[in-house]
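# Got a predicted model here, sequence first, then my questions.
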Amino acid sequence: MNIAYWIVAGLLALFYAYAGTLKVTRTRDRLRPMMAWVDRVPLPAVRTLGAVEILGTAGLILPPLTGIAPALASAAAIGFVLLQIGAVAVHLTIEDRRIALNAALIVTAALTLYLSTQL
């Protein structure tokens, strides 16, 4: 289970580290081709969301790696599940039906949550 956690959590962490970094560093114009919803959300909220994703990445990796408060990995995984549920709601309210990536991220974060309880 330990190897499975590191594979799944590592892939999830890579995705959110990348996405969070983009949201923190790029302008709205450079985000728009990838994220159609950025026009409907204030830029400070987009930046905050990116920072939360980066912190969640640290929450998935650092606690199990250091052995300090490993339950925080479960909290980070729960946070990513909730984040994607909110993302699905945003996509559906702007009539964007492309939620396959969000659904895959929900499943991956839920699997990470399960595996983190087995550590």
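Ah, there it is.
# going forward, measure contacts and count neighbours with C-alpha atoms only.
OK.
# Tell me the buried residues in stretch 69-78?
Of the residues in stretch 69-78, 70-78 count as buried by neighbour count, 16 or more other Cα atoms under 10 Å.
# Second structure for comparison follows:
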Amino acid sequence: MNVVLWIIAILLGGAFVAAGLMKMLQPKEKLIETGLGWTEGFSPNAIKAIGALDFLAGLGLILPALFGIAEILVPLAAVGIVLLMIGAVVVHGRRRETPMVIANLVLLVLAAVVAWGRFGPYSF
């Protein structure tokens, strides 16, 4: 199970680092053009803040465990992703973007598995 948790954490971490960088580095207009229609309802600073949270959560899933420093941050980052995905489900649900809601729920469940495993029976 430890290997499964590592695989999930690495995949989630990479995805959230990439998504966070995209939201932080691209202007709002470019994000809208690339299919992130939800950004229309948010200010550029709010989008960058969401991107920063994505980026930090992604790093938090991998780096503490990789370096063996403050490993409690791994499950805390996973809980942060669960909270981010709850917000994403609400936003996409209001916009009736069912495929995005499903994707967010999958990410939520994966992050919850990491949080459960690293807080519980498979902690570092």
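The structure has been received and is ready for your questions. Keep in mind that this is a model prediction, so the values were computed, not measured.
# if you look at the buried residues of stretch 69-78 of the first structure, which of them are in helices?
Judged by DSSP state H, the subset of these located in helices is 71-78.
# Save the residues you listed as JSON lines, and put in distance to Leu62 of the first structure too.
As requested, those are arranged in JSON lines below (distance: Cα to Cα, whole Å):
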{"residue": "Ala71", "distance to Leu62 of the first structure": "11"}
{"residue": "Leu72", "distance to Leu62 of the first structure": "9"}
{"residue": "Ala73", "distance to Leu62 of the first structure": "8"}
{"residue": "Ser74", "distance to Leu62 of the first structure": "12"}
{"residue": "Ala75", "distance to Leu62 of the first structure": "13"}
{"residue": "Ala76", "distance to Leu62 of the first structure": "11"}
{"residue": "Ala77", "distance to Leu62 of the first structure": "13"}
{"residue": "Ile78", "distance to Leu62 of the first structure": "16"}
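# quick check, nearest of those residues to Leu11 of the first structure?
Closest approach to Leu11 of the first structure among those (Cα to Cα): Ala77, at 12.6 Å.
# Roughly how far does the closest one sit from Lys23 of the first structure?
According to Cα to Cα, to the nearest Å, Ala77 of the first structure stands 20 Å off from Lys23 of the first structure.
# Between the two ends of stretch 37-47 of the first structure, how far is it?
Length of stretch 37-47 of the first structure, first residue to last, Cα to Cα: 13 Å.
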